[in-house]
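Visitor: Please find the sequence and the predicted model below.
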Amino acid sequence: MFKVLGSVWALLLGMMLVMIGNGMQATLMGVRGGIEGFGTLQLSIITSAYFLGFLIGSRMTPEMIRRVGHVRVFAALGSFISAGLIAFPVLTDPYSWTAIRVLLGFCLSGVYVTAESWLNNAATNATRGKILSAYMIAQTSGIIAAQGLMNLGDAAGFLLFVVPSILVSLSFAPILLSASPTPAFATDKPMTLRQLYRSSPLASVGMLILGGIFAAQFGMASVYGARAGLSVGQISGFVASIFIGSMICQMPIGWLSDRMDRRWLILGVSVIGAVSTGIGAFLGSDFKTLLVLGLVMGGMASPLYSLFIAYTNDFLEVEDMAAASGGLVFVYGIGAIFGPMVTGQLMEVVGPHGFWLFLAALFTLIAGYAAWRMTRRPSVPVDETGAYVGVSPTGSPVALAAAQEWYVETAGESAAAQPGSPSGSPP
């Protein structure tokens, strides 16, 4: 493992610094927006703007890389990110913040695509799974570390915007000095949404809903905290608990995924998510309670992303997996755009606990739809399902494509090792 990390440590360090910057600005939006007098609905639109930019960037970056190369794309987009972070405390109106968030989403998506393509190029069949796991840990650790840095200064000042800008600027050095330019990668034409739905209705609908859940967690948790009267330290602790929960639960849920009907696991995880968020709507804003609920909520939401991908793969041929992953990312992105806006509208009407009510409703929708789908299609035998691949929802389509590539390689090796297997195709 240490040898594997030694070959990509600079890329992982650079991406962790990027995620610290991204995590800080995401939390700052809710805190500083409240100080500036922005309404909940305005902040929800600003939050959604990030995911709109991210979706556009994931589509356009591959073409940009083909034209000018990885290094130029990464350096240019990174510079825009650093400038955008500094611009927040200077241009303190909702329209400017919305435009900056679209820009940041676009640029961060492009940075992820570029860095992840370097990581994937550095990986081999034997190391791809470990590198993907290390990358997911680096991403999540960066967001968690960002919450600790939120206590370095006053949210009403400039320092908390300068720090992430500096960190993003510093992230260029280890990445650009360690990564050699790679040929522009080929992108697969995404599967149509109709084809994707026919292959896996549960994953298609579930990913759409999950996009709203994750975007609300990532972007609106700080807005909720500010509206509920939490201090900056408490808000950052609450946000950190969500991502700590996602790290803790990823492995045990993945272990269960490979040993039981995935639909039952999706149902169980969604029910736990619905119960935890439902409790949050009625227990008020006690900080210790919020930390526990954040751990459970985050621990259920993030693994669902990987569960839906694994479940989709169970019904696909190997050659269709890359195309399906592109469709799943697109559906997820659409949900992420609308999730914060609906959350903000609900919070305007019923108050801060609308944050929890929205999440509880979405978890319940996933659970209900999973239960209904279990009556419409027989399950895939556990010994015929593919491996669970842990993927972070914060990554780009390249990370998901790399995970699919690892899945195909692993499945092929397993099939080839079986007695009497005529080929290396997945079972």
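Guide: Arrived safely, thanks for sending.

Visitor: drop to CA atoms for contacts and neighbour counts, all remaining ones
Guide: OK.

Visitor: For the closest residue in space to G206 that isn't next to it in sequence, pull up the helix or strand it's in.
Guide: Nearest residue to G206 in three dimensions, chain neighbours excluded: I366, at 5.8 Å (CA to CA, 6 or more residues apart in numbering). Mapping I366 onto the secondary structure by DSSP states H and E places it in helix 354-373.

Visitor: Can you list the helices and strands that that helix packs against?
Guide: helix 201-227, helix 262-282, helix 321-350 (3 or more CA pairs under 8 Å, 6 or more residues apart in numbering; DSSP states H and E).

Visitor: okay, those helices, which one's buried deepest?
Guide: helix 201-227 (a mean of 25; mean count of other CA atoms under 10 Å).

Visitor: With respect to S44, which of the helices and strands packed on helix 354-373 lies nearest?
Guide: S44 lies closest to helix 321-350 among the helices and strands packed on helix 354-373, at 4.8 Å (CA to CA).

Visitor: packing partners for that closest one?
Guide: helix 40-68, helix 193-199, helix 201-227, helix 287-313, helix 354-373, helix 397-417.

Visitor: let's see 7 Å
Guide: If you count contacts as 3 or more CA pairs under 7 Å, 6 or more residues apart in numbering; DSSP states H and E, helix 321-350 packs onto helix 40-68, helix 193-199, helix 201-227, helix 354-373, helix 397-417.

Visitor: Tell me which stretches of the stretch 1-150 of the chain form strands.
Guide: Assigned by DSSP state E, counting those that start in this stretch, the stretch 1-150 of the chain shows no strands.

Visitor: What segments of it are helices?
Guide: Listed in chain order, the helices found in the stretch 1-150 of the chain under DSSP state H, counting those that start in this stretch are 2-35, 40-68, 70-87, 94-122, 128-149.

Visitor: Second structure follows, compare the two:
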Amino acid sequence: MPLQEERIPLAALAGIIATVTVFAVAQGLTYPLLSFILERQGTTPGLIGLSAAMTPLGFIISAPLVPAMALRLGGARLAILCSSMAAVALIAIGWTQEVWAWMPLRFLLGFFANPLYVISETWLISITPAARRGRIMGLYSSIVSGGFAIGPLSLGLVGTQGWPPFMIGITAFLFCGLTVLAVVPRLPKMPHEGEPTSVAGFFKLAPLLLFAVFSAAAFEQTVLSMFAVYGAAYGSGEERIASLITCFIAGNAVLQILLGRLAEQVGSGRTMLFCVLAALAGCLLLPLVFNSWLIWPLVVVWGGVSFGIYTQSLIQLAERFTGHALIAGNAAFAFVWGIGGIVGSPATGLTMQLIGHEGLPWSLGLLCCVLAVFLIAARVDKAS
């Protein structure tokens, strides 16, 4: 392959990653911030959970609309519009401070956030050479995960009272739009080749790939929301549990580049299967090592390989699809990520209620088992 085909437009790459990372910081901040405020107001846990579910619901509802909007408005215009509207939604949230008013506003926040992820990942796949795709998609996943982690940490600097924490999120949303505006001339156009494909149509093209994304979302959201309950059953204090969750997120962020490089060496299919089996091993080991020092390296690796399933899914999307199907695929990813985020925690919580706290690793382990069986069956079918 000629050298010029291997060149990466660094300005566009930096602009795309910076845009979605800052957006992730803002989103990572809003979840704990709004929960803290509602808890101070005496809101019931069930209502706090329902309020939080509005954002992934916005992801789900907006996903089928993104391909048509991106092709009609153009990726850059849609990204700038969504960044601006997300800032307006967060201003309204900070202004109202009332749980029922927050329901539609948090829905709108998810509705406007989702297109930015779809567009950014489509841009990133479009400009990334195949030979370096694993590393760059791993870098993207790592930085975005870091952005989500920085959001909650920023609350330690400004607190959760008044407008200061809201201003961080609002500024981040607006900065996204300005970043896109600054790199517009260097951004690729939305791909137009191929037959128009809807999100529903993409489900027929890659059902296993979408199930992998669903599994990654359900796994991550379940650990983040239910690990405190699991740890409390072992008598762990809040500080230790919070530190373990931080290590889980850190592994999520740190290991994606390594997993992306591995995908370049042995293939994204094999690497995804490795991630699934490693996540399953983590589920089996969790009860055995929870009260020992081994829990710390375990949750780091557990976080990395569980989110690695999503990173490998992105790489496979780039390998298999172009044009309209690529945009529809990214939108379908966002749709099933929202479904996984909504379904995973309640299903695991019900299991824990029925069989006890070990329902957490059992539920996640069963999910990994099902995905592993499907992946192995697909490889056998392809080989035959």
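Guide: Yep, that arrived. These numbers come from a predicted model, not from an experiment.

Visitor: Tell me how they score on TM after superposing.
Guide: The TM-score (TM-score structural alignment, normalised by the length of the second structure) is 0.73; 368 aligned residues with a CA RMSD of 4.5 Å.

Visitor: ok, back up a step: tell me the most buried of the helices and strands packed on helix 321-350 of the first structure?
Guide: Comparing those by mean count of other CA under 10 Å gives helix 201-227 as most buried, with a mean of 25.

Visitor: And the next helix or strand past it?
Guide: Helix 201-227 of the first structure is succeeded, C-terminally, by helix 232-257 (DSSP H and E).

Visitor: Could you check how far that next one is from the centre of its chain?
Guide: The chain centre lies 12 Å from the centre of helix 232-257 of the first structure; the measure is CA atoms, centre = their mean, to the nearest Å.

Visitor: List the buried residues in that helix.
Guide: 232, 234-247, 249-250, 253-254, 257 (16 or more other CA atoms under 10 Å).

Visitor: cool, and stretch 78-90 of the first structure?
Guide: 78-89.

Visitor: Contacts only, for the aligned residue in the first structure for S62 of the second structure.
Guide: Correspondence of S62 of the second structure to the first structure, assessed by TM-score structural alignment: G57. Shown in contact with G57 of the first structure (CA atoms under 7 Å, 6 or more residues apart in numbering): 106-107, 109-110.

Visitor: contacting residues for P64 of the second structure?
Guide: Per CA under 7 Å, 6+ apart, neighbours of P64 of the second structure: 198-199, 331.

Visitor: Of those, just say which sits nearest to V22 of the second structure.
Guide: So of the contacts of P64 of the second structure, ranked by how close each gets to V22 of the second structure (CA to CA), first place is A331, at 20.1 Å.

Visitor: Nearest spatial neighbour of the closest one, chain-adjacent residues omitted?
Guide: A63 (5.0 Å).

Visitor: Was I right to think the one you found contacts N330?
Guide: No. At 8.8 Å, A63 of the second structure does not count as touching N330 under the criterion of CA atoms under 7 Å.

Visitor: Please enumerate the shared neighbours of the two.
Guide: By CA under 7 Å, 6+ apart, no residue touches both A63 of the second structure and N330.

Visitor: Just give me the neighbour total for P181 of the first structure.
Guide: 12 (other CA atoms under 10 Å).

Visitor: List the contacts of it.
Guide: 70-71.

Visitor: does it count as helix, strand or coil?
Guide: The local conformation at P181 of the first structure, judged by DSSP: H, G, I helix; E, B strand; the rest coil, is coil.

Visitor: gap between it and R259 of the first structure?
Guide: Distance, P181 of the first structure to R259 of the first structure, by CA to CA, to the nearest Å: 41 Å.

Visitor: overlap between the contacts of P64 of the second structure and the first structure?
Guide: Retained in the first structure (both residues aligned by TM-score structural alignment, their matches' CA atoms under 7 Å) from the contacts of P64 of the second structure: not a single contact.

Visitor: Which single one of those residues is nearest to W293 of the second structure?
Guide: A331 (40.7 Å).

Visitor: Isn't the closest one up against A68?
Guide: No. Counting by CA under 7 Å, A331 of the second structure does not reach A68; the two are 10.5 Å apart.

Visitor: Which residue in the first structure aligns with L174 of the second structure?
Guide: In the first structure, L174 of the second structure lands on S169 (TM-score structural alignment).

Visitor: after superposition, how close is the helix or strand hosting that match to the second structure?
Guide: Under the criterion of DSSP H and E, S169 of the first structure resides in helix 159-178. With mean CA distance after the TM-score superposition for the first structure, helix 159-178 of the first structure departs from the second structure by a mean of 1.9 Å once superposed.

Visitor: With stretch 358-368 of the first structure instead?
Guide: Mean for stretch 358-368 of the first structure is 3.1 Å (mean CA distance after the TM-score superposition for the first structure).
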